[in-house]
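S.K.: this one's structure only:
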């Protein structure tokens, strides 16, 4: 098949999870449900943190940012997949594919970095309690998040600029349910050596540096907890880390699963299943992990539901009074 310049390629074909027509309605309903649960759950976390003054601290600032990133992360891939399932089509335009790659890499990197910042926040809170408000001031937290956005903006942009120089064949098929960088590079018809080197270097740095930061933070936390004499103090200090450790285990566990599944087992189906873990399952479970294991978040969500219920009852009372008044005027 003849290779053509990227400017002549109008679309790619995404093979998706299954070609079976009978499975499409089941998959559509399942992924639509997971998408709605993810968006609603993370929105509730953001609203709970923003509406409760007791949660206006660095730990929950990073948590609300993580929830926002998770909404954006899953919205990069799932809506397009749902549209293709509903329309029974597999095409995605060249521009849409590059856009999907750009935002997917950006949000995946931000997820990675935010988990590291949350680990560092717990390290400072437990090991340097007296300096916590100075080290983790709102200004510092905002600057750190802004720096991370800037880093991922440029890293993702370089990926796109390098990809823009590649050639592809007509009706290029991508054996995935979205435009993943590694899979798109595999189907390119021109030399991808520079792209692959940059991808592996960036992936290694963005994986090793945050993971090292998390491990170092928790090694210091454990060391500090061992020096505490009170069991109650130990439990109280470490209980704030439980939810974060669950999220980190889920994110990195699924990420390593994708890596090993692609390097050990050469099966696109198994790679897609492993990718689903950190692109769909992880963002969906994060709100449940934090709401079920964190008393502060549970309390804030309870207050939020009470406010919403009172607002709804107030609106219903107003409408009922208005309807009764209207009926009296008519009669």
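M.R.: Good, I have the coordinates. What you see is a predicted model; the values in this text were computed from it and never measured.

S.K.: From here on, just use CA atoms for contacts and neighbour counts.
M.R.: Noted.

S.K.: Can you verify residue 106 is assigned to a helix?
M.R.: Yes: the secondary structure assignment for residue 106 places it in a helix, going by DSSP: H, G, I helix; E, B strand; the rest coil.

S.K.: thought it was touching residue 156?
M.R.: Yes: the pair residue 106 and residue 156 qualifies as a contact (C-alpha atoms under 8 Å) at a distance of 6.0 Å.

S.K.: How about the contacts made by residue 125?
M.R.: With C-alpha atoms under 8 Å, 6 or more residues apart in numbering as the criterion, the residues that contact residue 125 are residue 132.

S.K.: Return the distance of the helix or strand hosting it from the chain's centre.
M.R.: Secondary-structure element containing residue 125, defined by DSSP states H and E: helix 94-127. Here helix 94-127 is found 8 Å from its chain centre; the criterion is C-alpha atoms, centre = their mean, to the nearest Å.

S.K.: Check which residues of that helix are buried.
M.R.: For helix 94-127, the neighbour count (16 or more other C-alpha atoms under 10 Å) marks 94, 97-98, 100-127 as buried.

S.K.: Assign residue 19 to helix, strand or coil.
M.R.: Secondary structure of residue 19, reduced to three states by three-state DSSP: coil.

S.K.: Report the contact partners of it.
M.R.: Applying C-alpha under 8 Å, 6+ apart, no residues qualify as near residue 19.

S.K.: That one and residue 306: what is the separation?
M.R.: 46 Å (C-alpha to C-alpha, to the nearest Å).

S.K.: let's bring in a second model and compare:
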């Protein structure tokens, strides 16, 4: 057996925008404005949906939870990025990296499930309006929201543990702005085929299945909308669904660009 001297990695360096040293301050300001906008926009939605009596309906209850998940989701990555740009230090310990990855995965799964729940809510509201108060009662809404938040936790904690149970050796430079699984897998020693298999399983459970549920809901919604004789009713139904569809397209298209374009060097 050939022995190799391998230096085990104790921390990573997030390369981020290190190839652009002259505009670090500019990038900090840009991302700070983006982050403040996210906090103000989503925070305002949460406050309004909780304080306005007219908005105490399931659609806005789900929207408030989605906004809160959005704040948490972006805070996991943007806060660390802002800190790195401000300090000009990009090192992150293995533990901090694992915590960031775990929360990132859990919140991504939560947002995915909440989008599916919102699509189902639209389906019931448009296709079964008379049964809507009975189906989407308060107890059901709370259960669906809790399910969206906790369903992925045990699986994704286990996934994070599995990723970091593999030793990392060689280079400790992560070509990313935060700790993410595909980037970490490139630095892992030994056979990672098992980890990659479970990554695909996670993508199926927490991305593909919710997306298919959303797609199925809107296929079922489309026929009743087209049958509406009233132009006002049709435009109202489209307005209810359009904003949700835009968010769905942005959410899943960004994931597609980030994870399926693995051949790109950028």
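M.R.: The structure has been received and is ready for your questions. As the structure is a computational prediction, the values presented were derived from the model and not from experiment.

S.K.: Can you calculate the TM-score here?
M.R.: Remark: TM-score between the superposed chains equals 0.94 [TM-score structural alignment, normalised by the length of structure 2]; 263 aligned residues with a C-alpha RMSD of 1.6 Å.

S.K.: related to what we said a few turns ago, compared with structure 2, how much does the helix holding residue 125 of structure 1 deviate?
M.R.: After superposition onto structure 2, helix 94-127 of structure 1 lies on average 0.5 Å away from the residues it aligns with, using mean C-alpha distance after the TM-score superposition for structure 1.

S.K.: Which positions in the next helix or strand along the chain from that helix come out as buried?
M.R.: Moving toward the C-terminus from helix 94-127 of structure 1, the first helix or strand encountered (DSSP H and E) is helix 132-135. Buried residues in helix 132-135 of structure 1, defined by neighbour count with 16+ other C-alpha under 10 Å: 132, 135.

S.K.: average gap between helix 132-135 of structure 1 and structure 2?
M.R.: Between helix 132-135 of structure 1 and the corresponding residues of structure 2, superposition yields a mean separation of 0.9 Å, by mean C-alpha distance after the TM-score superposition for structure 1.

S.K.: what does that helix rub up against?
M.R.: Here helix 132-135 of structure 1 makes contact (C-alpha under 8 Å, 6+ apart) with 124-125.

S.K.: again, but for stretch 186-200 of structure 2
M.R.: Counting by C-alpha under 8 Å, 6+ apart, stretch 186-200 of structure 2 makes contact with 159, 162-163, 166-172, 185, all of which sit outside it.

S.K.: Also stretch 143-152 of structure 1?
M.R.: The set of residues external to stretch 143-152 of structure 1 that reach it, using C-alpha under 8 Å, 6+ apart, is 105-106, 109-110, 113-114.

S.K.: As CSV, those with distance to residue 299 of structure 1 would be great.
M.R.: Listed next are the contacts of stretch 143-152 of structure 1 as CSV, based on distance: C-alpha to C-alpha, whole Å:
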residue, distance to residue 299 of structure 1
105, 34
106, 32
109, 31
110, 27
113, 27
114, 24
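
S.K.: Contact partners for the spatially most central residue of structure 2?
M.R.: If you average the C-alpha coordinates of structure 2 and look for the closest C-alpha using C-alpha atoms, centre = their mean, you land on residue 108, 2.6 Å from that point. For residue 108 of structure 2, the contact set (C-alpha under 8 Å, 6+ apart) comprises residue 73.

S.K.: and it, what pairs with it in structure 1?
M.R.: Under the alignment defined by TM-score structural alignment, residue 108 of structure 2 corresponds to residue 108 in structure 1.

S.K.: Okay, that match and residue 308 of structure 1: tell me how far apart.
M.R.: Note on residue 108 of structure 1: its distance to residue 308 of structure 1, by C-alpha to C-alpha, is 32 Å.

S.K.: The stretch 151-266 of structure 2: helices as residue ranges?
M.R.: Taking DSSP state H, counting those that start in this stretch to define them, one finds helices in the stretch 151-266 of structure 2 at 153-165, 181-185, 193-203, 209-227, 231-260.

S.K.: closest one to residue 31 of structure 2 among these?
M.R.: When the helices of the stretch 151-266 of structure 2 are ranked by distance to residue 31 of structure 2, counting by C-alpha to C-alpha, first place goes to helix 231-260 at 17.4 Å.

S.K.: Does anything pack onto that closest one? Which helices or strands?
M.R.: For helix 231-260 of structure 2, the elements it packs on are helix 94-127, helix 209-227, judged by 3 or more C-alpha pairs under 8 Å, 6 or more residues apart in numbering; DSSP states H and E.

S.K.: That helix: which residues count as buried?
M.R.: Using 16+ other C-alpha under 10 Å, the residues of helix 231-260 of structure 2 that count as buried are 237, 241, 244-245, 248.

S.K.: separation between residue 117 of structure 2 and residue 141 of structure 2?
M.R.: Using C-alpha to C-alpha, one gets 9 Å for the distance from residue 117 of structure 2 to residue 141 of structure 2.

S.K.: Identify the contacts common to the two.
M.R.: In terms of C-alpha under 8 Å, 6+ apart, residue 117 of structure 2 and residue 141 are both contacted by the residues residue 62.

S.K.: So residue 17 of structure 1 versus residue 34 of structure 1, what's the distance?
M.R.: For residue 17 of structure 1, the distance to residue 34 of structure 1 (C-alpha to C-alpha) stands at 16 Å.

S.K.: let me fix that: residue 150 of structure 1
M.R.: Residue 150 of structure 1 sits 30 Å away from residue 34 of structure 1 when distances are taken as C-alpha to C-alpha.

S.K.: Residue 304 of structure 1 now?
M.R.: For residue 304 of structure 1, the distance to residue 34 of structure 1 equals 23 Å [C-alpha to C-alpha].

S.K.: got it, and residue 142 of structure 1?
M.R.: Distance check for residue 142 of structure 1 against residue 34 of structure 1: by C-alpha to C-alpha, it reads 31 Å.

S.K.: Same drill for those two, tell me which one is more crowded.
M.R.: Set side by side, residue 142 of structure 1 and residue 34 give different neighbour counts by other C-alpha atoms under 10 Å, the larger being at residue 34 (19 against 14).

S.K.: can you tell me which helix or strand the more buried one belongs to?
M.R.: helix 24-51.
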